[in-house]
Every structure is written in C-alpha cells, then in structure tokens.
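>>> here is a sequence together with a model predicted from it:
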Amino acid sequence: MQQSPSSPQSHSVSASAFDSAAQLSNLQQTYTVIPRVRPETPLLDGIATPSDLNDFTTAQLITLADELRLFLLYSAGQSGGHFGANLGVVELTIALHYLLDAPKDQIVWDVGHQAYAHKVLTGRREQIGTIRSKDGLTAFPERAESAYDTFGVGHSSTSISAGLGMSLALRYQGLTQTVACIIGDGAMTGGMAFEAMNDAVQQDADLLVILNDNDMSISCSIGGFSRHLAMLWESGYQVDISDAGEPILCRRPDMQTFDRRKRHKEMRDVPQLEDNLFKAIGFTYFGPFDGHDIPELLRVLSIAKQLKGPVLIHIYTTKGKGFAPAELDPVGYHAISKLPVETENDAQSKATEASDITAASTVTTKPALKYSQVFGQFLCDKAVTDDKLLAITPAMEEGSGMIDFARRFPERFFDVAIAEQHAVTLAAGMATQGVKPIVAIYSTFLQRGYDQLIHDVALQDLDVMFAIDRAGLVGEDGATHAGVFDLAFLRCVPNMLIAAPKDENECYHLLNTCYEYQGCTAVRYPRGTGTGAVITQPAQTYNIGEAVVESILGNDTAPKKLALLAFGTTVATAQQAAQNLISEDASADCQVQVVNMRWVKPLDSALLESLLAQRVTHIATLEEHVIMGGAGSAVNEYLLNESPAFKRHHPIICNIGIPDRFIAHGSPAEQLADCGLDIDGVVKQLKQLLS
C-alpha cells in the first residue's frame, strides 16, 4: 500500500496544515432545489483528469466540493439515477483523487451507487447526463468504460475481495501502488466483506479500506454490526492518526451538527473503542472521522496510504449531504427519476388541475399496481389468516413491497441485511420447525444464494417459498441487475416448482398457490407495474402445472397452425403479436393459438400433447429470459425426450428470448427492442418461423 516515491500525486497533509485549514471545513453549502439550468462550475470545468487537482489549495477543494455537489444535483435532475449516496461521498471522492495517482493507484468502489462523483472527476463530466440511458454511461463503474473504473460492480460487498486480489497481484510483481477500497456500512454487512478482511490479515496485504458509515444501505442498516458502528460513534472518542501513523485515542471534535442518529446514549467506556471489531480481526483501525471535512480527510488519508498492512479508516457521512430534502429522507432520495419537462403552460395547467380536483376524482382510473405491491398485499392478506407465515428479506424491505407487512406484523418480519446466503439458509432452518417462510429477493441477488438454495432448501425438500422480484430485464440499472438467468438455474434443481404469472391478478393467486404447496416453490415476477388487471378475491389455488389457452386466432382450416407458448408477462406481447400477425396475413393461411404456460416447472405436458394432436405445424416459445436453459429449452427437452406425439409429428420449433449476451442499460422498451422481444420484434421472428 506504500505510495510510490515517483508518483506525481504523492500529496501529504501535515497536522499543522490541517490546523491552519480547519476553519475552512464548514464552508460547504446546502441546497434545497434541484437546478434545471446547468450551474456555473468554473473549478470543476477545468478538470479533465484527476491530475488537474494537483495544484488546488485546500480552500479550492472545498469550493470544488460545492460545485461538484451542485453539478450532481443538476445532472440527476436531467437523467435520474442514484442520488443520496453520491452526494454523501463528494468530499471523500475529491480527497482520494487529490491524494492518489489514479489510474495507477487502484480505487475500488463497492456496489457503485456512490461513483457518480468519481465519474465526473475522471473525464466523464459532460457525459454524466447520459447515465443509465441507452449507449450512455453505465449506472455503475465498468472497466470497459474507463481506465479509472478498476473493477465492475453492481452487487454489494465485493470491493475488499477485489482490492485484496489487486494488492496481492501487485505485490507479486514487485509494484508499490496504493489500493483503496470504499465500502459502505450496508455493504459491510455482507459476509463476503468479512471473508476478505480475514484473508487480508492472513496475507498481511497492503490494503486501505475506507468504511463510509452513513447508517444506511438502501433501507436503514440493521443488526449487530450497525449497533457496533453506532457504539464507536457514540463513544465520543476516536482513534486518531499521528504524523507517524500511530493510533492516538482522543476526544472526537464536537459533531453535534452531524448527529444523524439523533440519539442520546450514555457514554461508553473508552476501552470499548479500542477493542473494536476491525482491530480484533487484525486491521489497523482509525476513526471515526467526519467524511465531509476535506482538511481532515486529506490529513488522515495522506498518512494512512503510506502505512503497511491492512488499514481501515472509518468515516461517517450524511446520505444526501448538501441537499436538504435528501438529508431528511435518505430512503426516498436513494435514487430519483429525472425532472419532468416544464412548459410555459405548466402554471395554467396546475391551476386548471386544482380547480378540477372534485370532478376528476369521480372519473380517475385507479393506477396499475406494481408487482411488488401485489406481493405486499398478498403477504398482509395471508398473514391475517395464517399465523405460520414468516417473511425474510436481505435488505430490500422497501423495494420488495414489505413496508406495510413489517409495520403490521413486526414479529414475523426478518430483515437480515445484505446477506443473501444467510437469508436462504435462515428460511431453511425456520422451515424445519413447522412454519412457512417466504424469502422475498431480487432475481439478480438470488444468484448469490444459489448453493444454499440447492443444498439447504431443495435437497432437504423444505417448505420454503421464494418471491422473486425484478425478474427479466430491469432497464436503466443494466446487466448487473437483470434477472435473466433464474429460470435456467432454478429449473434444473430437483424438488423446485416455478410459476410465472402473466399479470397482477395471476401473480396474487400464484403466490397463494405456491404458499399452499408443501415444498420448494418460486414465483417469478418483473419490476414495475402490471397491466392493470384487477385482483379478485378470495385467493385462489391453481392446479400445479396447468397452462391456459388464452386465444385462438385465424381459420381452423388454415394450412399453418402456430402454437405460441408464452411465459409470464410475455403473454400480453404474445397476444398482440398474434393479432398483428393474423391481421397482416391476407391469405388467411395461418392460425395462432396463444397459450399462457403459467408454470415453467412442471410444464403442462398434457396441453403440449393436445397441441401436437391438433397437428400444429409450428411451435414458438416466448420468455423474458435468456434462451439457453430457459423455459423454451424446457419445452424442447420435453418434446425431444418425452413426447410420444412429437416422434410421429415434427412441428418446426423456435425459441424467442434474450440472446447469449449481456444486455446493456437503457429504457425497458429499448432493451426489449434490442432483444427482439417487443411486439414488432416478436412478429418479425414469427414470420421467419412460418416462412
């Protein structure tokens, strides 16, 4: 971790320099409105690469922090995206790029929610408005995007492992570059982070870990680790760092204006601060320090980066720092949508809307529910009638639609923090004791608990239900968050049942069906709103593995008969594509049956045999999932290996889904079009099949 003497950016800040600049540390501004016009940022505009910071004074760095924060507010208003965490690390990002020689020195961000400021300072300032849009910047660090993005991220708790790998490889090659990992308190709850810290001590690696403690991940941080960090902060003391890099136990500067926990607890004993978790593992620990105090950050980091061995610097920040609404509501401002376009008629429109509230209330159509809301409604409804229901989430209470359930049934709600592996095995343990656990988890994060799903749940055939949110493409969050592999990795596991609802109503009843089933089940549903389908009551229990013919379009005597087998929310696309296909078929030589398959495992083999008996000439499967190993593959496997009728009658088969590549970020519509899964793309592929 020792800085190379030849580094052009080997800055250090002495204690005396810190003292002389201390009065500057509270000059940062707080904003209350997201600007619609690009603000004037003269210092920021002069930065093409981080090396341009070399000649900045401390006062200029503080002014730069104001400019950068205001610019991030403006760009977020133009493009949307992650918000609070980025505002919280402005000062830290400036300090790191001032002190380190990136990209030679390696700066590794965890998750990437807080990397926007980093992107702005590393040559992507004028592109930041394209973030999360098709062909624009990615929402997270990505190696292909910039040499300054040392490691591609998106999932949490990976930075220390990746940074340790870099440090060991550099040591092996005789290189002395700094490796700095920035990890949040939420990401630190992931077990992978502790595995990496354990190994870093074992390897005696030169590694600088900066723990950004903002008391938040996306939801509020919970658990023993969060309480441990709170104890370190509330002790009123800190382990300071001397110019020689030695720990000095002292009273922490007055941080009353920074009390984001708003708690007043009795002072802890000083030895507890020294005997903290990180020191017990074997890290050299310093902190906690104010992460918004640039002079203090420069002083501490300039010394810490020269130390040997694993070092952890604990800083505390405010999520949403500098934007008053975000400081008050860090959950709501974790990410934001872009500002709506204002027109000259907006004021008049608002006045008209206000005068028409009473009349409009009588005709307004109820908006479609989000699938997460459907799940939340099911949870509450079922919990009222079944006291065996318990619900688990790995730090996704809000995203999974569980806020109401957690409020109404707190003793039955378990947020285990960012620990997907633990969440799955926790459910397995619960299931051995006669209760019914439901694991609410995003598809992309279930990948992290795959071994536990196989070994701890399915192998023992335990009664656990998985509510898999964010299945399919997820738009602007891009490839790191896409849930496009779950069918492939779930359907190959014995004892698993997998349901894929077409809309909100079917989602509600399939959740109930899988809940009532005794064994391992999964209900897979997408991000966002549904079709507007009304949820019928009471909850139904569908027949396991039974598909539904949605429509039959065209002439029964047509020479070409197509069976379009749609899985999940692609049923609506299939319906529209079939209608377009038939309306364009002037010769009326084609009939199309649209089938809502509803179940990926088990498949409705009886219906498939029925279709073959009707002498269908073509079969197409449709799914928002990778083609390889997906639901279409399941149909192929059945027809080729098990179907008696298929051996006598061979219809032409086509699988329509996501091709064998990672799908770049963009709007959901753009992603679907990119894969040929929009209506036009599906019609085109069906025409090719029929030709």
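Received, thanks. Numbering: from 1, shown residues only.

>>> going by C-alpha atoms from here, please, whenever you check contacts or count neighbours.
OK.

>>> list the contacts for residue 96?
Taking C-alpha atoms under 8 Å, 6 or more residues apart in numbering as the criterion, residue 96 is in contact with residue 301.

>>> state the distance from it to residue 168.
To residue 168, residue 96 is 21 Å away according to C-alpha to C-alpha, to the nearest Å.

>>> cool, and residue 599?
Taking C-alpha to C-alpha, one finds residue 599 at 47 Å from residue 168.

>>> neighbour-wise, which of these two wins?
residue 599 (24 against 18; other C-alpha atoms under 10 Å).

>>> test my guess that that one contacts residue 498.
Yes. Using C-alpha atoms under 8 Å, residue 599 is in contact with residue 498, at 6.0 Å.

>>> what comes up buried for the host helix or strand of residue 165?
Using DSSP states H and E, residue 165 sits within helix 159-172. By neighbour count, with 16 or more other C-alpha atoms under 10 Å as the criterion, the buried positions of helix 159-172 are 159, 160, 161, 162, 163, 164, 165, 166, 167, 168, 170.

>>> closest to residue 653 among those?
residue 162 (43.5 Å; C-alpha to C-alpha).

>>> residue contacts, that closest one?
108, 151.

>>> name the residues of stretch 37-44 that come out as buried.
Buried, per 16+ other C-alpha under 10 Å, within stretch 37-44: 43, 44.

>>> what are the contacting residues of it?
60, 63, 64, 67, 68, 70, 71, 74.

>>> how many neighbours does the closest residue to residue 369 other than its chain neighbours have?
Sequence neighbours aside, residue 529 is the residue nearest to residue 369 in space, at 5.4 Å (criterion: C-alpha to C-alpha, 6 or more residues apart in numbering). Per other C-alpha under 10 Å, the neighbour tally for residue 529 reads 16.

>>> ok, and here's another one to check against it:
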Amino acid sequence: MQIETGALLKNILYPSDLRNLAESDLEEVCKELRQFIIDVVSVHGGHFAASLGVVELTVALHYALNTPYDQIVFDVGHQAYGHKILTGRRDQFHTNRLLGGLSGFPKRSESEYDAFGVGHSSTSISAALGMAVASAYKGETDRQHVAIIGDGALTGGMAFEALNHAGIEKSNLLVILNDNCMSIDPNVGALKEYLTSITTSKSYNKFRDELVSVLAKISKNGPNAYGWAKKLEQSIKGTLLKNANLFESLNFRYFGPVDGHDVNKLAKTLEDLKHINGPKLLHVVTVKGKGYALAEKDQTKWHAPGLFDKITGEIKKTVYDKPQPPKYQDVFGHTLVELAESNPQIMGITPAMPSGSSMNIMMKAMPDRAFDVGIAEQHAVTFSAGLATQGIVPFCNIYSSFMQRAYDQVIHDVALQNLNVVFCLDRAGLVGADGPTHHGAYDIAFMRCIPNMTIAAPMNEEELRNMMYTAQLENMGPFVIRYPRGNGVMPDWKRQFKALPVGKGRKLVDGEEVAILSIGHIGNEVSKAIVNLNTEAIYPAHYDIRYVKPIDEDLLHEVFKKFSKIITVEDGVLPGGFGSAVIEFMANNNYSAQVVRLGIPDEIVEHGEQAELWSICNYDAQGIQDACKKLATIQTTHNQVG
C-alpha cells in the first residue's frame, strides 16, 4: 500500500529542512506528521498512542534546537516515531519493528540523531546529564542536552537519583516532563496526584505564562539580575502553590505547565530556555493518542493495537475456525485469581504492567489484594519481600527483561532471607518485534547462580497452572516461573490443579542414539522436530526438564547412562544457562558425552518475529532437526569407519 506524504512533510528529510520553514508552517507539519504515523502504523503495526501525543513537542524540539549537535534523549522511546520520521528515516519507517528494518526504539547505531539507545524506563535524565557533564568538560558551552520523560517513567527511582545529582551540577540540562497521566496503563501513586495539583492551579498557571520569556531576557543582563529574578520567582511560586515545588527543591528551574499541543508556544519556550543556564525542567501537558479520537478515549488499548482500519478504528484480528490456545499471560492472570480464591494469603504485585501481564484480572476481582506499584521494579521486589515476612505469598509478576533492574533486591532482600516470593517472569526468551531491549534472554543464567532459588519453566499452559499451584503450597523460598510472550499450545487449558514435585522432570518420548533435553515452551519445537525426524528413521528421546534449579539429577543420570549424544534446547542465553547446568552435572559426575547446546548465542539478537528469531538462532524445529541429524550422521559415519 502506498502511503501518501503531506506537501510539507515530503520535503523534510532532516531537521535542517524543518528549520528552513516559517513558524506559521509548523501546525501544518504537525498535522501531516500525525497523519503519516496513523497511516503507516495502521498498515504495518507498532506502538501508536505515545507518538501521537508528542507530535508537537517533537516538531518544536527539532525546530528550536540544532540537532544532532544538540542532543535529545527519549525515555523508553516508544514515543519517538515522529523523531525517526523527521531524522532521515521517513522512507524506511514502514520497516519499523520488522526483521532487518528500523528498530521500534531509538538506537545509536541506527542514526546520529538517536543520542542514546533506550527501551526501559527512567534512564533519560541520567544519560542526558552524563552527556551534559561531558560537554561542559570539553568546553561545548553552547550545546543543549534534553531528556524527555513521561510522568509514568518519573515514578522510577533512577529518575529521582538523576534529578538529585543534576541539581548540584551546573550543566546545561533540560528535562521535559511529558505529563499525560499514562504509561501503558494509567499512572498510579502520590506523584500523579502532585502533578495534577500543579496543572490545576489556575493562579500559578496565569503567572507562569509570562515567566519563561522574562527570565530569558533577564539572564542576558548578567548574574546579578538573574539572581534577583530567581529569588522573586521562587517567592511567587511558593505563594501560589500550596506546597513547595518538588523540582525547585532539587535546584531545578521549573517552568510550566504548558500546553503540549501548541507547537508555536513550545518552539518559543524552547528557544527562550536555551538562554537560561543550569538544570531546568519544563512541564508539558499532553494527551496520549492526540489526534485519533479512539486512541484518546482508550489509551491503554491503543498503546500498541496491531493493525487496524484507520477510518473505522476496527482492530484487525485473525479469524480462526477452531478454538485457539490462550496467551500465557492470560493463563497466569486467571490462575492467580483461582488460587487466591482458595488461599487468602496470596497477593499480586506488578510494576506498572497490569494489562501487559494480565494482573489487571486480579486487580478487578480482588482490588485489595493486587497492587500496581508504578514503574519501580526494585520497589516491587522488596515490597514483595516485606509481604512475605508477614506470611503473605506474593506473586511478583515482572517481565523478564525488567527483572534485570531489580537483581540486587532479588539477592539481598529475598534470597538471603529465603523468603517465599513467587517471581512470575513474563516475556521470557526472545520476545519478537520489541527487540534486544525487551528480550528475556538472561533470567535463567542470572537466577541460577543465586542460592535458595527454585527456577521452573512450563512447556504448556497446564504446566504453568501447576507450577503456580506448587509455588504456593508451602514455604518454598524464592520461586521463579518463567514463560514466554504469546500463545501456548492448549485450547483446553483449564485442568484440575496438581503439584509438580520440585526438581523433577519428565520423559516425554523414549528413543535411541540421541536424547533431547528441553526446558519450557520451546520444548514444543522439539516435539515438532521429533515427528519429522521419525519419518527419516531417526528416533531421539525427549525429556522435559521442568526445573533448571534444582535440576532433576535422577533423570540426568538416566540420560547420561543411556545416551552419548545429547542436545539441550532453551529459549535463553547459552552462557550460564540450562545447557551449562547439564554440562556441569556431566563434569561433576564424571560422565562423557557429546553435548550440543541450542539457545540464544552470546551476542545481541535484533528484532523480528519470534519464529524468525528462533530460526536465526537455530533452535526452532528445523534447527533442532538439523542438529539431531548431524549427531546421528556422525554416529553413522563412525560406525562405517569402524
């Protein structure tokens, strides 16, 4: 489908082209840019509402600043589509998130305009401050450094650590607070209420309208005039607001709130702020999904809706002629409620991902027992630890890649005290189009080295239910259950609960010559491979290990006593992963076998569909078949030589 480009936008390849336009053209540029995003995402997919909400801000930034010399750091980055389109990637934008195409997030290797690679929240202020300090050290006093952070990402502790540091530096840093009351789901917490109080203060809003330009002019008249103006400003702000301004107390110059959809006012404000030195914060109020009525109305649904009809708003879904298996996350959500109904000690915790993880199911059914703690993974883990000390069984549900952000808390606050916190790691393994910032590649490796830890991975929905059931039966200590993004394999998934003995796997298929050991959902690719191999008279055995730690040593003794050719398969990194655990067992028990490990290699895996990435990494059904046939061929060749 040919996407039409607006009359002004088609002539904007880079920000320098944008800066050649008159200010009177900026509103039209915004209209064309917003429509281009709608047109492309409706056909090709991707994140949606976030980028629509910052169209005017993006245009104003590239108009007022001298990018890429002036550096812009987006927080998370799913709102950077407009930025990509204006910075040389308009004609490639349709490849966004596709294998070999543009990344869905800013990426330094992709463009000089992407000052910092992002994907996780709350990093922008720290990164931009580092850049600003480096520029000051090099004497680049005219260089601007901007961090754009949402009010959701501002709930992350790292953002406050950076604000605290930035307040004592004199570096040229501008933090733009994109306040839309949303991350993926509606924001929660006291900070949200505080920002609301600022945006609804009519007296203060009237005062701030003239403040920015006045201070910009005063700053040109020398430090004495500037100091006098700063004292006056602080005095007035303290009078008009009920409480002292949080950002001012951290030594930031606070400006705003301003209308985030008035592109001319934004451009003028940014131009003025360039002349005010030191750390500054501009509070911009926007609407996520702005310009597309359905996205404005249901911002969570339209965060990343998939393909849709841009006219009717109908989200396109595949129609199946028979029941389909559910998403693992939905099995988790419904099972948690089912378990909580019979066990009053169960509570649910998620760091700002209630819909993404399906914790929203329990939040609706049992609002007093399920908590969205904001974008704060460290807090989520230690909060869970505190609950566990009081006999509560917390199911702490975090994306695998986000669990990386709370590693110290897992060790220090949970494992050292051997607390029964159940970590349900969603999006474990390669996740697909979100790419390397979101791949849940490392959890087996980094959890396996922690004492007191149990690590389990279900091969299907029934196993996920039973592992969750097992984890809450008695004080198990730290208990990890990892499962992938997407659908399972069992349409008829809701079976009666049964305990799965900790540290015990199962033999699915008996065989000869080669044994294939798998952990988790990827075992279904092994099953497919075996069916095909059997047609070629190759009959490998298949073992579903279930628990990486403690690993089933009785089962491994059986394997190594019978087989000298072994393949391990995991949807996780090979260094330190499940295959490494098997080899450690082999060495510790003086076995000798040829072991081939299949999994994520020791390199960064880019974005693409899950099946495409499994194939590239050679652990889809075809890759497993090839590895098995190679081992069988080696055996046959050796026999012929003998």
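Nice, I can see it. The model shown is predicted, which means the values in this text are computed figures rather than measured ones.

>>> please identify the residue in the second structure that aligns with the residue nearest to residue 369 of the first structure.
If you follow residue 529 of the first structure across to the second structure using TM-score structural alignment, you land on residue 487.

>>> what about its match, distance to residue 321 of the second structure?
In terms of C-alpha to C-alpha, residue 487 of the second structure sits 17 Å off from residue 321 of the second structure.

>>> then residue 595 of the second structure?
From residue 595 of the second structure over to residue 321 of the second structure the distance is 42 Å, taken as C-alpha to C-alpha.

>>> more neighbours: these two, which one.
residue 595 (20 against 6).

>>> which part of the first structure lines up with the host helix or strand of the more buried one?
Mapping residue 595 of the second structure onto the secondary structure by DSSP H and E places it in strand 594-600. Using TM-score structural alignment, the residues of the first structure aligned to strand 594-600 of the second structure are 652-658.

>>> equivalent analysis for stretch 442-457 of the second structure, please.
Going by TM-score structural alignment: stretch 442-457 of the second structure matches residues 485-500.

>>> report the contact partners of residue 517 of the second structure.
Residue 517 of the second structure makes contacts with 542, 543, 544, 545, 566, 567, 568, 569, as judged by C-alpha under 8 Å, 6+ apart.

>>> and residue 101 of the first structure, what's its match in the second structure?
When the second structure is aligned by TM-score structural alignment, residue 101 of the first structure is paired with residue 66.

>>> burial count for its match?
Residues lying near residue 66 of the second structure (other C-alpha under 10 Å) number 15.

>>> kindly report the same for the one 4 residues further on.
Burial measure for residue 70 of the second structure: 16 neighbouring residues, criterion other C-alpha under 10 Å.

>>> I figured it hits residue 145, correct?
Yes. Contact criterion C-alpha under 8 Å: residue 70 of the second structure and residue 145 qualify, at 6.0 Å.

>>> that older thread, just the element for the match of residue 101 of the first structure, please.
Counting by DSSP H and E, residue 66 of the second structure is part of no helix or strand.

>>> could you name the helices and strands sitting against the longest helix along the first structure?
What stands out as the longest helix in the first structure, according to DSSP state H, is helix 58-79. Helix 58-79 of the first structure sits against helix 42-45, helix 90-99, helix 116-119, helix 294-304, with contacts defined as 3 or more C-alpha pairs under 8 Å, 6 or more residues apart in numbering; DSSP states H and E.

>>> which one of the buried residues of helix 159-172 of the first structure is nearest to residue 381 of the first structure?
Among the buried residues of helix 159-172 of the first structure, and counting by C-alpha to C-alpha, the member closest to residue 381 of the first structure is residue 159, at 40.1 Å.

>>> the closest one: what's it in contact with?
Counting by C-alpha under 8 Å, 6+ apart, residue 159 of the first structure touches 108, 109, 110, 111, 181, 182, 183, 193.

>>> just the strands in the stretch 551-691 of the first structure please.
560-566, 590-596, 599-601, 618-626, 652-658 (DSSP state E, counting those that start in this stretch).

>>> now those strands in CSV, with distance to residue 402 of the first structure?
Formatted as CSV, those follow (distance: least, C-alpha to C-alpha, whole Å):
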stretch, distance to residue 402 of the first structure
strand 560-566, 29
strand 590-596, 28
strand 599-601, 25
strand 618-626, 25
strand 652-658, 30
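
>>> residue 331 of the first structure is nearest to which of the ones you listed?
strand 618-626 (29.7 Å).

>>> what range in the second structure matches the closest one?
Taking TM-score structural alignment, strand 618-626 of the first structure hits residues 565-573 over in the second structure.

>>> residues making contact with stretch 666-685 of the first structure?
For stretch 666-685 of the first structure, using C-alpha under 8 Å, 6+ apart, the contacting residues are 132-135, 473-478, 573-574, 576-578, 580-581, 624, 656-659, 663-665.

>>> quote the end-to-end distance of that stretch.
OK, stretch 666-685 of the first structure end separation, C-alpha to C-alpha: 22 Å.

>>> where in the first structure does stretch 323-339 of the second structure fall?
Stretch 323-339 of the second structure maps onto residues 366-382 of the first structure, going by TM-score structural alignment.

>>> off-centre distance for the matching stretch?
Taking C-alpha atoms, centre = their mean, to the nearest Å, one finds stretch 366-382 of the first structure lying 21 Å from the centre of the chain it belongs to.

>>> which parts of that stretch are buried?
Applying 16+ other C-alpha under 10 Å to stretch 366-382 of the first structure flags 369-380, 382 as buried.

>>> same check, this time on stretch 159-167 of the second structure
Using 16+ other C-alpha under 10 Å as the burial criterion, the residues of stretch 159-167 of the second structure that qualify are 159, 160, 162, 163, 164, 166, 167.

>>> what's the answer for stretch 218-235 of the first structure, then?
Counting neighbours by 16+ other C-alpha under 10 Å, one finds that the buried residues in stretch 218-235 of the first structure are 218-222, 225-226, 229, 231-235.

>>> equivalent analysis for stretch 576-591 of the second structure, please.
Buried, per 16+ other C-alpha under 10 Å, within stretch 576-591 of the second structure: 576, 577, 578, 579, 580, 581, 582, 583, 585, 586.
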